[in-house]
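# Predicted structure and sequence below. I'll ask about it afterward.
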Amino acid sequence: MKNKSTLFLVQAALIGAIYVVLTLVFAPFSYGEVQVRISEALTILPYFTPAAIPGLFVGCIIANILGGCIPVDIIFGSIATLLGAVFTYKLRNSSRFLAPLPPIISNTVIVPFVLHYGYGINLPIPLMMLTVGAGEIVSCGIFGLILHSALSKFRGSIFSGSKTAAR
């Protein structure tokens, strides 16, 4: 049992760290009313492991803090990623094409309100829903499904902790 909890913790930490690095490396595209947060492709990972849920949530919090976001964005932007991760995990036994929908929907609904009321961006919320939603479709729907295809080959080894994962 201790081995599984260690594996869970390591997976969550690695996923969170990768999320932070991708967000900050691609910072010009990661923040604002028109954003394609490349790190959101990782929201496909709860389809493979529940460790991705806390990893993505904490990674998003850290990326938002280091990115200079305001407290309301740190909280609600991270909650949007958390909701997306939880519901992606719940869809793990369904079609892989459904897996990107929860983060796309949660960010499309929540982030425009943060931009409008938190940052005072004076654009109509429905317009920002379109721009944020389009960015989420690119990052989660396209990049996330590419990542899913690549990881599907290793589903039984990388995320289960079997010895074949180390080979």
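Perfect, I can see it now. Numbering: from 1, shown residues only.

# When you work out contacts or count neighbours from here on, use the C-alpha atoms and nothing else.
Noted.

# Quick one: the helices in this structure, in order.
Here the chain has its helices, by DSSP state H, at 2-25, 27-30, 52-66, 71-90, 101-113, 125-136, 144-152.

# I'd like these laid out as a markdown table, including mean neighbour count.
Compiled in a markdown table, these are given as follows (neighbours: other CA atoms under 10 Å):
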| stretch | mean neighbour count |
| --- | --- |
| helix 2-25 | 18 |
| helix 27-30 | 17 |
| helix 52-66 | 24 |
| helix 71-90 | 21 |
| helix 101-113 | 23 |
| helix 125-136 | 20 |
| helix 144-152 | 17 |
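
# With distance to residue 37 as new columns, can those be given to me in CSV?
What follows is the helices of the chain, written out as CSV (distance: least, CA to CA, whole Å):
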stretch, distance to residue 37
helix 2-25, 6
helix 27-30, 4
helix 52-66, 11
helix 71-90, 11
helix 101-113, 11
helix 125-136, 7
helix 144-152, 11
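
# Which one, of these, ends up nearest to residue 159?
helix 2-25 (8.1 Å; CA to CA).

# adding another structure so you can compare the two:
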Amino acid sequence: MKNKKILWLTTSAMIAAVYLVLTMIFYAISFTPMQSRLAEALTVLPYFTPVAIPGLFIGCILANIIGGYGIWDVVIGSLTSLLAAYLTYRLTFNKPRRKWLAPLPPVLLNAVIVGAELNLLSGSPTWEAFLGIMLSVGIGQIIACYVIGFPLMLLFERSKKISELFKRIS
């Protein structure tokens, strides 16, 4: 039991660290209204294990503290990631036929919620600006989650060692 808790905590911390590092490496495209946060490719991990949920949440909090739009982004952006990770888990965990849905919650929630947040923080909160920012965040999320994250998920699914790790900690 104790070893499983250590494995759970370590895996969650590693996911948080990878999310943070990827966000910082691609800083130039991670924190703009036309953002594509490539670390969001990791949001498919709740398909494999609920341990990814706190890891993604903490990674997002840390990334938003370091480079985000202040306290609003730390709170709203991070809670959006938490909700998206939870919904990914609930929709797809142990449901192989639904794996194509794994990237959907992060795409939709970030497009709408983070799009609204960035629109308000931009200083021109018009309906047209909101739609433009929502569309740009949504496209960035599609790139991160479906173009990069979904193939990553399929790769992890085929890897016996990674599949065994996910089964052991779930």
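Yep, it's here. If you're wondering where the values come from, they're calculated on a predicted model, not measured in any experiment.

# what's the TM-score here?
The TM-score (TM-score structural alignment, normalised by the length of the first structure) is 0.91; 162 aligned residues with a CA RMSD of 1.6 Å.

# quick revisit: quick one, which of the helices of the first structure gets closest to residue 162 of the first structure.
Of all the helices of the first structure, helix 2-25 sits nearest to residue 162 of the first structure, with 10.5 Å by CA to CA.

# Would you pull up how far the closest one lies from the middle of the chain?
Here helix 2-25 of the first structure is found 12 Å from its chain centre; the criterion is CA atoms, centre = their mean, to the nearest Å.

# picking that back up, the helices of the first structure: which one's closest to residue 161 of the first structure?
So among the helices of the first structure, helix 2-25 is nearest, using CA to CA, at 6.9 Å.

# how much does that closest one stray from the second structure?
Compared with the second structure after the fit, helix 2-25 of the first structure shows a mean deviation of 0.6 Å (mean CA distance after the TM-score superposition for the first structure).

# how big is the angle separating that helix from helix 52-66?
Going by axes from the mean of the first three to the mean of the last three CA atoms, to 10 degrees, helix 2-25 of the first structure is angled at 30 degrees with respect to helix 52-66.

# ok, now how distant is residue 7 of the first structure from residue 47 of the first structure?
Going from residue 7 of the first structure to residue 47 of the first structure by CA to CA, to the nearest Å gives 17 Å.

# which position in the first structure aligns with residue 109 of the second structure?
Using TM-score structural alignment, the partner of residue 109 of the second structure in the first structure is residue 106.

# Identify the residue spatially nearest to that match, adjacent ones excluded.
Leaving aside its chain neighbours, residue 106 of the first structure sits nearest to residue 80 (5.2 Å; criterion: CA to CA, 6 or more residues apart in numbering).

# my guess is residue 57 of the first structure contacts residue 81, does it?
Yes: counting by CA atoms under 8 Å, residue 57 of the first structure touches residue 81, with 6.2 Å between them.

# ok, now how distant is the closest residue to residue 36 of the first structure other than its chain neighbours from residue 3 of the first structure?
In space, and not counting its chain neighbours, residue 36 of the first structure is closest to residue 135: 4.3 Å by CA to CA, 6+ apart. In this view, residue 135 of the first structure and residue 3 of the first structure are 38 Å apart by CA to CA.

# Having no further points to raise, I will conclude here.
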